[in-house]
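Chemist: Got a predicted structure plus its sequence, pasted below:
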Amino acid sequence: MTVEPEDAKKEKSGKGGGLRESLFLLVCGVVVALLLQVFVFQSFYIPSESMERTLVEGDRVVVNKLHGDSERGDIVVFEGWNNEHTIKRVIAVGGDTVKCCDAKRRITVNGIPLDESSYLYSEDFPSGDPFEKIVPEGRLWVMGDHRTASADSRAHEERLGEGSIPESDVIGRAVAIYWPFSRATILSRPESFLKVR
């Protein structure tokens, strides 16, 4: 029968315990990351130019799935008209009257003109075709920032809700661009929307 010094026993049990603890922490970290992915945050890839200049093709965004009610100016990911994940900007919410365009060719919401210069594609205009809609309660009027390249609410007016989407179809609000790293930024609501009542 062999006998080991007391110090050697402590050293061996410490190594095994440290490995088990590290594995446990690693598994916990993976589980937490998966839960966050499923219930709180999700990553989405931007496949087209419809949200330029805010989002360009190839950007990756983080979407907050616990966003609460969507507000005017939010960039949201939703189950689109063709049952695909779609990303657009909320221009008007339920009960709003959205119209294009006023005498200065600006979109108005409840009679308030929007200053879209901070996000609208630089060579674009608010809308090629005039429209005026009262957004039904529980629905959203959404548009891309690159209006001539965006199949948004204007392109689906013949559908239920006259182009608007159900709030319940919203997956979450885009909160940041995280890739490519050179374009990483927080996505905030433009100030122009704060004037709308």
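Modeler: Looks like it came in fine.
Chemist: Please count neighbours and contacts with C-alpha atoms only from this point.
Modeler: Noted.
Chemist: Can you show me the strands along this structure?
Modeler: Along the chain, the segments classed as strands by DSSP state E run 41-45, 60-64, 75-79, 85-93, 97-100, 108-109, 112-113, 131-134, 139-143, 165-166, 170-179, 185-186.
Chemist: Next, the angle from the third one to strand 85-93.
Modeler: Spelled out, that is strand 75-79. Relative orientation of strand 75-79 versus strand 85-93 (axes from the mean of the first three to the mean of the last three Cα atoms, to 10 degrees): 120 degrees.
Chemist: Mean neighbour count, the strands of the chain: which tops it?
Modeler: strand 139-143 (a mean of 26; mean count of other Cα atoms under 10 Å).
Chemist: where's it relative to the chain centroid, distance-wise?
Modeler: The chain centroid and the centroid of strand 139-143 are separated by 14 Å under Cα atoms, centre = their mean, to the nearest Å.
Chemist: What is that strand packed up against?
Modeler: strand 85-93, strand 165-166 (3 or more Cα pairs under 8 Å, 6 or more residues apart in numbering; DSSP states H and E).
Chemist: do you know how far residue 80 is from residue 166?
Modeler: Applying Cα to Cα, to the nearest Å, the value for residue 80 to residue 166 is 10 Å.
Chemist: Just want the most central residue of this structure.
Modeler: Nearest to the geometric centre of the chain sits residue 174, at 2.3 Å (Cα atoms, centre = their mean).
Chemist: Alongside the first one, take a look at this:
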Amino acid sequence: MAVGARSGREPEGGSGRPEDESAEHADGPGGSGQDDGPDGGRSKGKRRIPFWLEIPFLIVIALGLALLIKTFLVQAFSIPSESMQNALQKGDRVLVDKLTPWFGGEPERGEVIVFHDPDGWLANEPVTEPNSVQRFLSFIGLMPSSEEKDLIKRVIGVPGDTVECNGTGPLKVNGKALDEPYVFPGNTPCSPDDGGGKFKVTVPDGKFWVMGDHRQSSLDSRYHQNDENAGMVPADEVVGRAIVVAWPPTRWSTLSVPDTFDQPGLNAALGAAPGVLGLAGAVPLVLWRRRVTARRTDG
């Protein structure tokens, strides 16, 4: 007889194992296929919660996430006027990045920002009283807030900049004339009137000079130079940067920074600072390297 061969006839099915052995492996010691409960009976399977009972829980989670996103990440705002035409039309809905300011980021030239009313800029503007549903949807960020007095303008000057204009323009930043393709067609860069067409200001730390793209229809920094901020927008009043036109779908677009703010020489007043700082940081490194090299040579 060959080594390893079984004597006798194998059971049907070719398992090669006795029926009682296979039954023991399938059902366990009890032979039932289920674990016995503590009282010797069979344990019952867990019942699944019906979906309709999970709906309120899912709604609470969804609303919590919406509130979290609105508070820290992105919020929708409605454009109430024509002051930012043609980049933004009245009735547009924009999404505003609220995350960047939390990490210390500040607005840059050319960005479109939303900010709280600095000092009564909207004092004479009517506010529509929202109903309870609108108030709730605004609270969780699914609708733009109609109660908060917020404005949207383009940043022209950042701390340290000198912004000036005489008559109809051009608008200058640090002595460089800006080519502004975003200005509303037919408008001049500044207004011909004395109130908003002639100014020269230096932006202090922590504040920004803002202007609307529809220059002859925007009561911006030019017309509030007598307020407590001299027409500037304090950094702590900035909600965030408008990044996308989200509604209506036919108006969907991103709000990028125009190339005019990348022209050479615009940062002339601050252009030497990086080089000086780089040199100051390199000197200790070079001295340390020379000292290490000298020690190795002496050794």
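Modeler: Sure thing, it's come through. Predicted model, so just to flag it, every value in this text is computed and none were measured.
Chemist: TM-score for these two?
Modeler: The TM-score (TM-score structural alignment, normalised by the length of the first structure) is 0.85; 186 aligned residues with a Cα RMSD of 2.3 Å.
Chemist: residues contacting the counterpart of residue 62 of the second structure in the first structure?
Modeler: Under the alignment by TM-score structural alignment, residue 62 of the second structure pairs with residue 29 in the first structure. The contact partners of residue 29 of the first structure, by Cα atoms under 8 Å, 6 or more residues apart in numbering, come to none.
Chemist: how far does stretch 69-79 of the first structure sit from the chain's center?
Modeler: Going by Cα atoms, centre = their mean, where stretch 69-79 of the first structure is centred and where its chain is centred differ by 7 Å.
Chemist: repeat for stretch 132-139 of the second structure
Modeler: Its chain's average C-alpha position is 22 Å from that of stretch 132-139 of the second structure, according to Cα atoms, centre = their mean.
Chemist: how far does stretch 34-46 of the first structure stretch from start to finish?
Modeler: Start-to-end, stretch 34-46 of the first structure (Cα to Cα) is 22 Å.
Chemist: And for stretch 202-210 of the second structure?
Modeler: Termini of stretch 202-210 of the second structure sit 13 Å apart (Cα to Cα).
Chemist: ok, back up a step: out of the helices and strands packed on strand 139-143 of the first structure, which is closest to residue 60 of the first structure?
Modeler: Across these, residue 60 of the first structure has its closest neighbour in strand 85-93 (11.8 Å, Cα to Cα).
Chemist: picking up where we left off before, how about the residue nearest to the centre of the first structure, nearest residue that isn't a chain neighbour?
Modeler: Nearest non-adjacent residue to residue 174 of the first structure, counting by Cα to Cα, 6 or more residues apart in numbering: residue 63, 4.2 Å away.
Chemist: any idea what the one you found aligns with in the second structure?
Modeler: That one, residue 63 of the first structure, aligns with residue 96 by TM-score structural alignment.
Chemist: isn't its match right next to residue 238, touching?
Modeler: No - with contact defined as Cα atoms under 8 Å, residue 96 of the second structure does not count as touching residue 238 (10.8 Å).
Chemist: can you list residues touching both of the two?
Modeler: Counting by Cα under 8 Å, 6+ apart, the residues touching both residue 96 of the second structure and residue 238 are 113, 114.
Chemist: thinking again about what came up before, the residue nearest to the centre of the first structure pairs with which position in the second structure?
Modeler: Match for residue 174 of the first structure (TM-score structural alignment): residue 242.
Chemist: Tell me how far that match lies from residue 160 of the second structure.
Modeler: The span separating residue 242 of the second structure from residue 160 of the second structure equals 23 Å under the rule Cα to Cα.
Chemist: got it, and residue 273 of the second structure?
Modeler: From residue 273 of the second structure over to residue 160 of the second structure (counting by Cα to Cα), the distance is 13 Å.
Chemist: Pick out whichever of the two has more residues nearby.
Modeler: Taking neighbours as other Cα atoms under 10 Å, residue 273 of the second structure and residue 160 compare with residue 160 leading, 18 against 11.
Chemist: mind checking what the more buried one lines up with in the first structure?
Modeler: Per TM-score structural alignment, residue 160 of the second structure is aligned with residue 95.
Chemist: OK, contacts around residue 144 of the first structure?
Modeler: By Cα under 8 Å, 6+ apart, the contact set of residue 144 of the first structure is 50, 51, 52, 87, 88, 89, 150, 151, 152.
Chemist: So the last one sits against residue 142, correct?
Modeler: This points to residue 152 of the first structure. Yes - between residue 152 of the first structure and residue 142 there is a contact under Cα under 8 Å: 6.2 Å.
Chemist: Need the overlap of contacts for these two.
Modeler: Residues within reach of residue 152 of the first structure and of residue 142 at once, by Cα under 8 Å, 6+ apart, are residue 88.
Chemist: in the stretch 151-299 of the second structure, which spans are helices?
Modeler: Listed in chain order, the helices of the stretch 151-299 of the second structure (DSSP state H, counting those that start in this stretch) span 194-197, 272-298.
Chemist: Not counting its neighbours along the chain, what's nearest residue 102 of the second structure?
Modeler: Residue 102 of the second structure sits nearest to residue 72 (Cα to Cα, 6+ apart), 7.9 Å away.
Chemist: which one in the first structure is aligned with that neighbour?
Modeler: Checking TM-score structural alignment: residue 72 of the second structure goes with residue 39.
Chemist: Can you tell me how far residue 198 of the second structure is from residue 163 of the second structure?
Modeler: To residue 163 of the second structure, residue 198 of the second structure is 11 Å away according to Cα to Cα.
Chemist: Mutual contacts of the two, please.
Modeler: Common neighbours of residue 198 of the second structure and residue 163 (criterion: Cα under 8 Å, 6+ apart): none identified.
Chemist: wait, the match of residue 72 of the second structure sits on residue 65?
Modeler: Yes - using Cα under 8 Å, residue 39 of the first structure and residue 65 qualify as a contacting pair, with a distance of 6.6 Å.
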